[in-house]
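Novice: I need the structure of the sequence given here:
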Amino acid sequence: MTLKNLFFDLDGTILESSRGILNSFRYTFDEMGHPQLSDAELNTFIGPPLETTFATLANGDDAWAEKAIVTYRKYYAAKGMLEAEPYDGILETLETLQRLDYNLFIATSKKEDVAQNMLAGLKLSQHFKGIFGNTPQAHSKTLVLKKSLDLSQSTPNTSAMIGDREYDIIGGQENKVAKTIGVLWGFGDETELKNAGSDILIAHPQQLLEIIR
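Specialist: Down below sits the predicted model:
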């Protein structure tokens, strides 16, 4: 069946948002008394839910993890989310997909209201029919995508998940979408995406136009 519904990850797929995310982690570590980590280590935290990342760092201290998440989100909402911009070629690709009558959605592990405010601030909201993210009821990429499919009334066999990390590919597979598309301009790499079982890899946003027709 022909693809009609395209679900995009946000960080590392639509937006180059690493500066704001890394600065938010650095601020949180200072506030929480955690040793600072290298940029390479911090980059591995871009993509997974904050609950997963801080649970790992907390070594079983749930109260520490919860406070760290609140601290991170406070900084990110005030400053971090302003330090982002769309990748080269993204805007043109989204505009072309809209003209071709595809339904475009965001499915992100980022907190849903933050993702909505971020895209509104960057004047990108108008490209998407729905912006879905992390909520108390849906915090993993698999659950976020399931919610996105359900609320948008999109059938999996006419849908694709597009993202830069293994979580995006696995989320697509677990929701039985028609295609999972890994992007190589984000925070994951070719090995990670191939090992996750991505159906297709692309190196530039405009390649998406070639493979979905």
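Novice: can we go C-alpha only for contacts and neighbour counts from here?
Specialist: Noted.
Novice: Show me the contact partners of the helix ranked longest in the chain.
Specialist: Secondary structure of the chain per DSSP state H: the longest helix is helix 62-78. With CA atoms under 8 Å, 6 or more residues apart in numbering as the contact definition, helix 62-78 has outside contacts at 20-21, 24-25, 27-28, 31-32, 50-51, 54-55, 57-58, 114.
Novice: Could you do stretch 102-114 as well?
Specialist: So stretch 102-114 is in contact with 4-11, 47-49, 77, 98, 115, 127-135, 139-141, 144-145, 148, going by CA under 8 Å, 6+ apart.
Novice: Show the buried residues in the residues you listed.
Specialist: Taking 16 or more other CA atoms under 10 Å as the criterion, what is buried in those is 4-11, 47-49, 115, 127-128, 130-134, 139-141, 144-145, 148.
Novice: Out of those residues, name the ones that lie in helices.
Specialist: 115, 141, 144, 145, 148.
Novice: State the distance from the last one to residue 199.
Specialist: When you say that, I think you mean residue 148. 20 Å (CA to CA, to the nearest Å).
Novice: Repeat that for the third one.
Specialist: Spatial separation of residue 144 from residue 199 under the definition CA to CA is 20 Å.
Novice: ok now do residue 167, which residues does it touch?
Specialist: Contacts of residue 167 (CA under 8 Å, 6+ apart): 47, 48, 141, 142.
Novice: so where do the helices sit in the protein?
Specialist: Using DSSP H, helices in the chain cover 18-32, 39-43, 50-58, 62-78, 90-99, 112-121, 141-152, 166-174, 190-196, 207-211.
Novice: Also this sequence, please, to line up against the first:
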Amino acid sequence: MTAGALTRVSCVLFDLDGTLVDSAPGITECLAQTVREFGGDDHPPESLREFVGPPVVETLRALTRVPAPELPRVVQHYRALYWERGMHESSVFPGIRALLDAIHRSNVPIAVATSKRESHARAILQLHSLESGFIAVHGAGEDDEGGGKVTVIRAALRSLAAAAEAPLMIGDRSFDIRAASAVGIPSLFAQWGYGRRHESEGSIVTASDPLHARELISPLLSRHAELNPGER
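Specialist: Below is the predicted model of the structure:
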């Protein structure tokens, strides 16, 4: 659904990195260190923000020159760095707690759909005292399989069961928007995250920050209303 009006939201799916949590500082520093230690170019961490969001296996394959059989070792090294240090450099985006509170007050269930390992996603949510509010958290397995965005969105919708009759996906990258479209659900583009403006193509509406998102969707959680895609 890329056009027309959204009249009701029965559940909300959230991306994690760049949508709920500002995880770029820790991710980019760990990526830069990993690439450097495995013979890649010396990247300033801030230059790697575009790689926050896609599966880390794909990112490290693109940034390093190691032979394919060595890639799992590179990924393992990155994950060890991230688990030890990078994860703790993340923070909740301002306004996210207010957005989640507004959804909770309407008794509308929420879930996380991320390409990150599910265990890491849960750890980050726990770190920031967010996990208890989510009905389900879906991400890649410990073998990094099953983390494709379409796959995790479908898994989240199955977890939400009957509540998934009028879902909305909120994400900050084109991967989120395209996957939502592939599954056949509308999406809200989180402009406060790491995506560029053109990545919003295919979303039904764009929000400049979490409080703007709350303003846009709150009426849809409590009564029939119309969200016009012209509100971008």
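Novice: tm score of chain vs chain?
Specialist: The TM-score (TM-score structural alignment, normalised by the length of structure 1) is 0.91; 210 aligned residues with a CA RMSD of 1.8 Å.
Novice: Switch the ones in helices among the buried ones among the contacts of stretch 102-114 of structure 1 over to CSV; also include distance to residue 105 of structure 1.
Specialist: Converted to CSV, these look like this (distance: CA to CA, whole Å):
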residue, distance to residue 105 of structure 1
115, 12
141, 14
144, 12
145, 10
148, 8
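Novice: Looking at the residues you listed, which is nearest residue 182 of structure 1?
Specialist: The shortest gap between residue 182 of structure 1 and any of those belongs to residue 141, at 14.5 Å (CA to CA).
Novice: What residue in structure 2 is paired with the closest one?
Specialist: The alignment partner of residue 141 of structure 1 in structure 2, by TM-score structural alignment, is residue 149.
Novice: Map residue 19 of structure 2 onto structure 1.
Specialist: So, by TM-score structural alignment, residue 19 of structure 2 is matched to residue 13.
Novice: I should have written residue 108 of structure 2 there, sorry.
Specialist: Match for residue 108 of structure 2 (TM-score structural alignment): residue 102.
Novice: Residue 84 of structure 1 is nearest to which of the helices of structure 1?
Specialist: Comparing these by CA to CA, helix 18-32 comes nearest, at 6.7 Å.
Novice: Which residues belonging to the closest one are considered buried?
Specialist: 18, 20, 21, 22, 23, 24, 25, 26, 27, 28, 29.
Novice: Those into CSV, with extra columns for distance to residue 69 of structure 1?
Specialist: As requested, these are exported to CSV (distance: CA to CA, whole Å):
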residue, distance to residue 69 of structure 1
18, 17
20, 15
21, 12
22, 14
23, 14
24, 10
25, 10
26, 13
27, 12
28, 8
29, 11
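Novice: quick check, nearest of those to residue 186 of structure 1?
Specialist: residue 18 (9.5 Å).
Novice: Tell me who's in contact with the closest one.
Specialist: Residue 18 of structure 1 touches 11, 12, 43, 46, 84, counting by CA under 8 Å, 6+ apart.
Novice: For burial, what's the neighbour tally of residue 97 of structure 2?
Specialist: 15 (other CA atoms under 10 Å).
Novice: Map it across to structure 1 for me.
Specialist: Checking TM-score structural alignment: residue 97 of structure 2 goes with residue 91.
Novice: just to revisit the earlier point, how close does the match of residue 141 of structure 1 get to residue 178 of structure 2?
Specialist: Residue 149 of structure 2 is 9 Å from residue 178 of structure 2, by CA to CA.
Novice: buried sites along stretch 196-216 of structure 2?
Specialist: 199-200, 202-207, 209-210, 213-214, 216.
Novice: Can you say which of the contacts of residue 18 of structure 1 are buried?
Specialist: Buried, going by 16+ other CA under 10 Å: 11, 12, 46, 84, out of the contacts of residue 18 of structure 1.
Novice: Show me which pair in those is furthest apart.
Specialist: Pairwise over those, using CA to CA, the maximum falls at 46 and 84, 13.3 Å.
Novice: now the helices of structure 1 in CSV, with distance to residue 160 of structure 1?
Specialist: Formatted as CSV, the helices of structure 1 follow (distance: least, CA to CA, whole Å):
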stretch, distance to residue 160 of structure 1
helix 18-32, 25
helix 39-43, 25
helix 50-58, 24
helix 62-78, 29
helix 90-99, 13
helix 112-121, 20
helix 141-152, 10
helix 166-174, 7
helix 190-196, 15
helix 207-211, 11
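Novice: Any idea which of those gets closest to residue 184 of structure 1?
Specialist: That would be helix 190-196 among the helices of structure 1, by CA to CA, at 6.6 Å.
Novice: Name the residues that touch the closest one?
Specialist: By CA under 8 Å, 6+ apart, helix 190-196 of structure 1 touches 164, 165, 166, 169, 170, 182, 184, 201.
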